[in-house]
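Asker: need a structure here:
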Amino acid sequence: MAAVERLGEYRLLERIGVGGTAVVHLAVDSHGREVAVKELREELAGEPDAKRRLAREILAQGKVTSRYVARLLDGDVEGDRPYTVTQYVPGTTLRESVKAYGPLGGVPLTRFAREAAEGVAAIHAAGVVHRDLTPGNVMILGGSPVIIDFGIAYEARAGQETRPGILIGTPAYLAPELVEGEAVTAAADVFSWAATIAFAATGRPPFGTGSLHGVCFRILRGAVDLDGVAEPLASLLRLALRRDPDARPSAAWFAGELAQWSLEPMLARTG
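Answerer: A predicted model of the protein is given here:
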């Protein structure tokens, strides 16, 4: 019989994801509950910079409380195998779901957009910027979004900046200020939220595909493709995709606007 692999108190069941810096396992905790364990890759486990980034991820995600954001449960960066433990979200990512079943529309799309905005607003209320909100980092659970992967998130008050020529994040969903290496604020997440919702509505990245240079050029020029996104959602997304980060309303504002839309039919029926 093969030995049971453990990491801390967690029994590892199977690999469910592999990235450039970490491996994600489906695991079971001491109470028999399924969790997701993200472990630094073996070749990075002893690297101080990698461990600092993991510690920053734990600090950032641990501040956030929302039903639309995966909960941080545990973590250890001091052992031989540094890891984090988060809520396990069964199901598929938004990217996988749209690829398999097609874009969202109508009431389900409006609800999904509102709930995702609420999740982003909760991240910002905790003083955190996610920096990598994409269709691949939004899980779908019961039709609702759950934001995952705080690998490059940081505390907004830290005032971190990107560096020109070095892109951190998923290029097709990056705000223009990240492309240009300017200061990163919560407004960058608002831009990425809108780009992600545009993908949910159309099945296409809103700034196209192809070369990195071409995608970044369209982002900087504001050449967004919202063809097929119905009004008034299209106009709302254009507000969030404004070139100037100071001109974008907050995630909480968008959540409130979308919540009003869901109330209007009920008010009409009871009026």
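Asker: going forward, measure contacts and count neighbours with C-alpha atoms only.
Answerer: OK.
Asker: all strands of the stretch 1-150 of the chain, in order?
Answerer: Counting by DSSP state E, counting those that start in this stretch, one finds strands in the stretch 1-150 of the chain at the ranges 6-7, 10-18, 22-28, 34-40, 72-76, 83-87, 92-93, 128-129, 138-141, 144-147.
Asker: and L236, which of those is closest to it?
Answerer: If you check each of the strands of the stretch 1-150 of the chain against L236 by Cα to Cα, strand 144-147 wins as the nearest, at 18.9 Å.
Asker: what residues does that closest one touch?
Answerer: Strand 144-147 is touched from outside by 67-70, 89, 111-112, 115-116, 119, 133, 137-140, with contacts defined as Cα atoms under 8 Å, 6 or more residues apart in numbering.
Asker: this one next, for a side-by-side:
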Amino acid sequence: MPSSMSDPLENDAEPFVETDPSGRFGRYNELLGSGAVKKVYRGFDQEEGIEIAWNQVDLQNFSGDERMVKRIQSEVYLLRSLRHKNIIALYAVWLGRENNTLNFITEVCISGNLREYRKKHKHVSLMALKKWARQILRGLEYLHKHEPCIIHRDLNCGNVFINGNVGQVKIGDLGLAAIVGQDHTAHSILGTPEFMAPELYEEDYTEMVDIYSFGMCVLEMVTMEIPYNECDSVAKIYKRVSHGIRPLALRKVKDPEVQAFIEKCLAKPRERPSAMELLKDPFFDDLEDLV
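Answerer: From the prediction side, this is the model:
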């Protein structure tokens, strides 16, 4: 073949819309998901030959707040050092000067998020649900025992991802987590209303807000319903949460052991067990240690 001819396979390849400064990671135009401040695209790691998730935060949302931009940037850089089998790995971070974005590369789970996976597979045993729950707790324990302590603040089944072929669960969307000081308290509102602990609305909270959200995740896994779906506005959710009114979905949990476990997680902040304590709960006694 003449050297001037290009490789036909190369011509058929899907083009990158963007590459990182090192040229290692490429972004495709396919959107995997989007939120209030972030979009997630399908990407590729040319060095490792694996697909990745390219996360892009539009810093225009924080225009005029240079301190917030620097804080987000420094927190994402710290998250890059996290390594745990139940936490989505973060590989690279950089600022896109041209389009004023913060970009970070994370691993991608083949089966997507736990919410969609659970809807797809309706026949899941309690044993399997416990295995998923325990893995989420192991990830939370790692975050909460980290120095400094890291609070996820937006834990829900849409932010938990799964490799369904091996049943491995990983906590994701850590890009905007709160990193707190010695007193383990944080003071800004962030989260998904249906999963937010009452004290989160008061802007004075600890890592125990993640335990509350975890309880709501277990509730969603069991019932396949997003908590408080009986409410048609954030204001109504807030009113119920602040008054300690449980979501109607909790009434659909027929197993008393499961209901009691969820209630432990939804208790008042000082009465909530830590992730480490919950891992020792009798709820998990029938699981093998290998999982």
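Asker: one step back: for the contacts of strand 144-147 of structure 1, which one is nearest I152 of structure 1?
Answerer: Closest to I152 of structure 1, out of all of the contacts of strand 144-147 of structure 1 and judged by Cα to Cα, is L133, at 10.4 Å.
Asker: ok, now which ones touch the closest one?
Answerer: The contact partners of L133 of structure 1, by Cα under 8 Å, 6+ apart, come to I147, Y173, D189, S192, W193, T196.
Asker: Which two among those residues are spaced furthest apart?
Answerer: Largest pairwise distance in those, by Cα to Cα, is 14.7 Å, between I147 and Y173.
Asker: dump the residue contacts of A187 of structure 1.
Answerer: Neighbour list for A187 of structure 1: P245, D246, R248, P249, S250 [criterion: Cα under 8 Å, 6+ apart].
Asker: Map it onto structure 2.
Answerer: A187 of structure 1 maps onto M208 in structure 2, with residues paired by TM-score structural alignment.
Asker: ok, its match to M224 of structure 2 distance?
Answerer: The gap separating M208 of structure 2 from M224 of structure 2 is 24 Å, by Cα to Cα, to the nearest Å.
Asker: Isn't I16 of structure 1 up against V35?
Answerer: No - applying Cα atoms under 8 Å, one finds I16 of structure 1 not in contact with V35, separated by 11.3 Å.
Asker: who has more neighbours, those two?
Answerer: Counted by other Cα atoms under 10 Å, I16 of structure 1 and V35 do not tie: V35 has more neighbours, with 22 against 13.
Asker: for the counterpart of the more buried one in structure 2, what are its contacts?
Answerer: Correspondence of V35 of structure 1 to structure 2, assessed by TM-score structural alignment: I52. Neighbouring residues of I52 of structure 2 by Cα under 8 Å, 6+ apart: R42, G43, F44, D45, I105, T106, E107, V108.
Asker: any idea where the helices of structure 1 begin and end?
Answerer: Using DSSP state H, the helices assigned to structure 1 run over residues 48-62, 94-101, 106-125, 176-179, 186-202, 212-221, 233-240, 251-270.
Asker: Would you reformat these as a markdown table and include distance to M1 of structure 1?
Answerer: Output for the helices of structure 1, formatted as a markdown table (distance: least, Cα to Cα, whole Å):
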| stretch | distance to M1 of structure 1 |
| --- | --- |
| helix 48-62 | 34 |
| helix 94-101 | 35 |
| helix 106-125 | 44 |
| helix 176-179 | 51 |
| helix 186-202 | 45 |
| helix 212-221 | 48 |
| helix 233-240 | 55 |
| helix 251-270 | 51 |
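Asker: most tightly surrounded among those helices?
Answerer: Burial of those is given as mean neighbour count (mean count of other Cα atoms under 10 Å); helix 186-202 ranks first at a mean of 26.
Asker: Mean deviation, that helix versus structure 2?
Answerer: When structure 2 is superposed, helix 186-202 of structure 1 averages 0.5 Å from its matched positions, counting by mean Cα distance after the TM-score superposition for structure 1.
Asker: Tell me what angle that helix forms with helix 233-240.
Answerer: Per axes from the mean of the first three to the mean of the last three Cα atoms, to 10 degrees, the angle that helix 186-202 of structure 1 makes with helix 233-240 is 160 degrees.
Asker: Between helix 251-270 and helix 186-202 of structure 1, find me the angle.
Answerer: Using the same axes, to 10 degrees: helix 186-202 of structure 1 against helix 251-270 is 50 degrees.
Asker: Okay, angle between helix 186-202 of structure 1 and helix 106-125 too, please.
Answerer: Going by the same axes, to 10 degrees, helix 186-202 of structure 1 makes 160 degrees with helix 106-125.
Asker: which of the contacts of A187 of structure 1 count as buried?
Answerer: If you count burial by 16 or more other Cα atoms under 10 Å, the buried members of the contacts of A187 of structure 1 come out as P245, R248, P249, S250.
Asker: Quick one: residues contacting the equivalent of the first one over in structure 2.
Answerer: Spelled out, it's P245 of structure 1. In structure 2, the residue paired with P245 of structure 1 is P269, using TM-score structural alignment. By Cα under 8 Å, 6+ apart, the contact list for P269 of structure 2 reads E199, M208, V209.
Asker: hmm, try it at 7 Å
Answerer: M208 (Cα atoms under 7 Å, 6 or more residues apart in numbering).
Asker: Same question for stretch 93-111 of structure 2: list its buried residues.
Answerer: So for stretch 93-111 of structure 2, counting by 16+ other Cα under 10 Å, buried means 93-96, 101-109.
Asker: just stretch 38-46 of structure 1 next, same as before
Answerer: Buried positions in stretch 38-46 of structure 1, judged by neighbour count with 16+ other Cα under 10 Å: K38, E39, L40, R41, L44, A45, G46.
Asker: Distance to L236 of structure 1 added to those residues, as TSV?
Answerer: Shown next, in TSV, are the buried residues of stretch 38-46 of structure 1 (distance: Cα to Cα, whole Å):
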residue	distance to L236 of structure 1
K38	35
E39	38
L40	39
R41	41
L44	42
A45	43
G46	46
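Asker: can you tell me which of those lies nearest to L94 of structure 1?
Answerer: Using Cα to Cα, these come closest to L94 of structure 1 at K38, 20.2 Å.
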